[in-house]
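In: Fold the following, please.
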Amino acid sequence: MKTIAFFNNKGGVGKTALVYHLAWMFADHNISTLAVDLDPQANLTAMFLDEDRLEDLWPDDDHPQTIYGAIRPILRGTGDITEPFIEQITLTLGLVPGDLGLSRFEDKLSSAWPHCHNRDESAFRTMTAFYRIIESAMKNGSAELALIDVGPNLGAINRAALIASDQVCIPLAPDLFSLQGLKNLGPTLREWRATWLELLRKAPVNLSMPKGAMQPAGYIVMQHGVRDSRPVKAYQRWMGKIPDTYRVAVLDEKPGAKIPVVDQDPYSLALLKHYRSLMPLAMEARKPMFFLKPSDGAIGSHVEAVRSCYKDFQHLAQRIAQGAGIAISPDSDRE
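Out: Okay, the predicted model is just below:
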């Protein structure tokens, strides 16, 4: 079982849509996949489910079928995590639904972190709640892979989510804000990893503990198209800075004289097109862009765009699977 988080502390780079499409792609290749929504905005859940189902999941009282319901006893101080609910999307794709109420867990996680230094078992139970929920859900759903969506910040919820991950994929846009976010993200990941490894020596032996590996799996450049406000030269300039910035900020390497361009960089998992014309159709049809049919409005030039989109995400899924040690089927034409 592998857990991969998708994280950038700069928002607006298309992270949630990326997780959504990759979850569908892995499932389409018969890899039992669990999508885990640990972003308090719950946008991933909203992409998977319609409003009627969301209303069922988020009633006025308790939310037993969401991530908030699973951690609520810890939040209230009345017990440990409960058995997580899995929303079965397909035979090979499940979802641990998100919840806006998850934001209430931030303070509890923030205060638990320093108490772990004192060998406080309740603090360790709090810090490992996400990990144990994901572990339980993957076992119950026989999932081989979990994809974790988190919010764009360096807060306590994300720290606990990333501790639960084996690898971290970083979506980027070729702009100043993404690169600045990368410079903040890299050192923070290393600090969290080092501290958690130290805390593991103080952890109770009767509790399932994550290794806190959060190894960088690579970056994904989300190409949002060139706009009048962002000329070609500026776009190319920021694109050219990504490989070196990733190495220095995330991998803690010294600046190199010979750094490859993005499309030749081994740490670059993909350069994804925006597919601006397909996304509205996909949202209306409530399906991934690469599953759109003529009946969904994918006609004319959209037909080739759908095929191209499938190939792009298939290639990305294969790169990620290779890095995670997961066997995935080779290229195949999808009609």
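In: going forward, measure contacts between C-alpha atoms and count neighbours the same way
Out: Noted.
In: Please report how far residue 219 lies from residue 309.
Out: To residue 309, residue 219 is 18 Å away according to C-alpha to C-alpha, to the nearest Å.
In: ok, those two, which is more surrounded?
Out: residue 219 (25 against 21; other C-alpha atoms under 10 Å).
In: pretty sure that one is in contact with residue 173, am I right?
Out: No - between residue 219 and residue 173 there is no contact under C-alpha atoms under 8 Å: 10.1 Å.
In: Where do the strands of the chain begin and end?
Out: Ranges of strands within the chain are 2-6, 33-37, 87-90, 93-96, 145-149, 167-172, 215-222, 268-272, based on DSSP state E.
In: which stretch among the ones you listed comes nearest residue 56?
Out: Across the strands of the chain, residue 56 has its closest neighbour in strand 87-90 (12.0 Å, C-alpha to C-alpha).
In: what comes up buried for stretch 266-274?
Out: Neighbour-count burial for stretch 266-274 flags 267-272 (criterion: 16 or more other C-alpha atoms under 10 Å).
In: and this one, so I can compare the two:
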Amino acid sequence: MRSIAFFNNKGGVGKTTLLCNVAASLARKSFKRVLVVDADPQCNATSYVIGENAIEKLYSKESRMTVDAYLDSVSRGKGYKEDLETVRSGGRFGFDIIPGDPKLALREDFLASDWKDATAGDERGLKSNFVFKGLLQQCKNYDYVFFDVGPSLGALNRSVLLSCDYFLMPMTADVFSVMAIKNIGESLKSWRRKLDRGLEDYADEYGHDYLLDGQKVGLKIQYMGYVSQQYKSKTQQGVEQPVKAYERILKKINPAVSLSLKQWAAEKLDLKNPQIGKVKNLHSLVPLSQSANCPVFELTGDDGVVGGHFASVKAADDIFAQVASEIERITE
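Out: Now for the predicted structure:
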């Protein structure tokens, strides 16, 4: 099993659409067992894949089985929740999901407070901040677990990134996405330094390393590249090239990655060209996909696709399959 966070400190980059379509491509085309964990308090992935009727039924209950249940168990001192409960996304996506919950926004203070304890070697603090590692221990029957997260560098996302094997960055060609690369690199270094100190203090206090599932923990996440979103291109002499406005920004991304994320790069990632996919602007296909609760590449005439949009649906199939293929290659 490999766990991957789709993460960017910059919002509005099409992260959830990318994640759900790549997860569906792996499940439907490559026959992989995929679980999506919606760890974004906005719950966009949940809304996208399970449908309006299921959402009303789920969130009408005060006590509901969502990702927040795992944090609630830890915050009450009950340890990691052991019974993994998922929702089937439906045949058109083909993967399972642990639904999100707006209550997650209320967990930031709890995790931030326990982070201070974790960096001082406190066992409870470490246990709280590795809550998603505890969740992942129950996901060994999956090939991939994808985490959808918000665009912050706060305590909730830190807890996700502490637990995942990899993170993938959806990127738009704007200066703020480039700046986000530096923010992420600096945050990862700071978190590792503080966590390592806490783990050393724990080992000094108890005479052994802090273990989960018999394994030493730490910030071990690897950077697996970026995907250009809303990519705009033109064809010159049969060769696809980015338009000039995009090209200027794209030229800044690779040096920024080499400067800030080199030490986190996955072994199979080409740092000279860490772009593992390009998603063109899919325009009206995305809202059609959201309304139909199905991947973009599964849209049909019954969902409102007409005329030339059928070619765009086929192109989307190829686009998301390419990203899925790169994920498989890097994580082999």
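In: I'd like the TM-score for the two structures, please.
Out: The pair, once superposed, lands on a TM-score of 0.85 when counted by TM-score structural alignment, normalised by the length of structure 2; 307 aligned residues with a C-alpha RMSD of 2.4 Å.
In: how about residue 320 of structure 2, what's its match in structure 1?
Out: Residue pairing (TM-score structural alignment): residue 320 of structure 2 is matched to residue 313 of structure 1.
In: wait, I meant residue 247 of structure 2
Out: So residue 247 of structure 2 corresponds to residue 236, using TM-score structural alignment.
In: what's the answer for residue 221 of structure 2, then?
Out: Per TM-score structural alignment, residue 221 of structure 2 is aligned with residue 214.
In: Is it correct that that match is in contact with residue 192?
Out: No - assessed by C-alpha under 8 Å, residue 214 of structure 1 is found out of contact with residue 192, at 9.2 Å.
In: joint contacts of the two?
Out: residue 163 (C-alpha atoms under 8 Å, 6 or more residues apart in numbering).
In: Of the two, give the one with the bigger neighbour count.
Out: Between residue 214 of structure 1 and residue 192, residue 214 has the larger neighbour count (other C-alpha under 10 Å), namely 22 against 18.
In: how much space between that one and residue 101 of structure 1?
Out: 25 Å.
In: could you pull out the helices for the stretch 151-300 of structure 1?
Out: Assigned by DSSP state H, counting those that start in this stretch, the helices in the stretch 151-300 of structure 1 fall at 156-163, 176-200, 232-249, 279-285.
In: would you turn those helices into a markdown table with distance to residue 119 of structure 1?
Out: As requested, those are exported to a markdown table (distance: least, C-alpha to C-alpha, whole Å):
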| stretch | distance to residue 119 of structure 1 |
| --- | --- |
| helix 156-163 | 17 |
| helix 176-200 | 8 |
| helix 232-249 | 32 |
| helix 279-285 | 47 |
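In: Please identify the most buried of the ones you listed.
Out: Among those, ranked by average contacts under mean count of other C-alpha atoms under 10 Å, first place goes to helix 156-163 (a mean of 24).
In: mean deviation (superposed) between it and structure 2, please.
Out: The superposed helix 156-163 of structure 1 is, by mean C-alpha distance after the TM-score superposition for structure 1, a mean 0.4 Å from where its aligned residues fall in structure 2.
In: gap between that helix and the chain center?
Out: Relative to the mean C-alpha coordinate of its chain, helix 156-163 of structure 1 is positioned 12 Å out (C-alpha atoms, centre = their mean, to the nearest Å).
In: How about residues contacting it?
Out: Outside helix 156-163 of structure 1, the residues touching it (C-alpha under 8 Å, 6+ apart) are 5, 38, 103, 105-107, 109-110, 127-131, 148, 150-151, 168, 192-193, 196, 210-214.
In: what do you get for stretch 293-303 of structure 2?
Out: Contact with stretch 293-303 of structure 2 is made by 20-21, 24, 48-51, 92-93, 285-286, 288-289, 292, 305, 310, 313-317, as judged by C-alpha under 8 Å, 6+ apart.
In: Just the buried subset of these, please.
Out: 20-21, 24, 48-51, 92-93, 285-286, 288-289, 292, 305, 310, 313, 315-317.
In: Mind checking which of those residues land in helices?
Out: Among those, DSSP state H puts 20-21, 24, 48-50, 285-286, 288-289, 292, 310, 313, 315-317 in helices.
In: ok, residue 73 of structure 2 - contacts?
Out: Counted by C-alpha under 8 Å, 6+ apart, residue 73 of structure 2 has contacts 79-81.
In: follow-up on the earlier one: so how do I select the buried members of the contacts of helix 156-163 of structure 1 in PyMOL?
Out: Buried residues among these (16+ other C-alpha under 10 Å), as a PyMOL selection:
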select buried, resi 5+38+105+106+109+110+127+128+129+130+131+148+150+151+168+192+193+196+210+212+213+214
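In: which residue lines up with residue 298 of structure 2 in structure 1?
Out: In structure 1, residue 298 of structure 2 lands on residue 291 (TM-score structural alignment).
In: likewise residue 102 of structure 2?
Out: Checking TM-score structural alignment: residue 102 of structure 2 goes with residue 100.
In: Wait, residue 96 of structure 2 touches residue 32, no?
Out: No - counting by C-alpha under 8 Å, residue 96 of structure 2 stays clear of residue 32, with 11.3 Å between them.
In: who has more neighbours, these two?
Out: Taking neighbours as other C-alpha under 10 Å, residue 96 of structure 2 and residue 32 compare with residue 96 leading, 24 against 17.
In: check contacts around that one.
Out: Contacts of residue 96 of structure 2 by C-alpha under 8 Å, 6+ apart are 34-36, 86-89.
In: Just send these back as JSON lines, with distance to residue 61 of structure 2 too.
Out: Converted to JSON lines, the contacts of residue 96 of structure 2 look like this (distance: C-alpha to C-alpha, whole Å):
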{"residue": "34", "distance to residue 61 of structure 2": "26"}
{"residue": "35", "distance to residue 61 of structure 2": "23"}
{"residue": "36", "distance to residue 61 of structure 2": "22"}
{"residue": "86", "distance to residue 61 of structure 2": "16"}
{"residue": "87", "distance to residue 61 of structure 2": "15"}
{"residue": "88", "distance to residue 61 of structure 2": "18"}
{"residue": "89", "distance to residue 61 of structure 2": "19"}
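In: from the residues you listed, which is closest to residue 259 of structure 2?
Out: Closest to residue 259 of structure 2, out of all of those and judged by C-alpha to C-alpha, is residue 36, at 30.7 Å.
In: since we're on the closest residue to residue 177 of structure 1 other than its chain neighbours, how many residues are nearby?
Out: Of all residues not flanking residue 177 of structure 1 in the chain, residue 10 sits nearest, at 6.8 Å (C-alpha to C-alpha, 6 or more residues apart in numbering). Residue 10 of structure 1 is flanked by 22 other residues according to other C-alpha under 10 Å.
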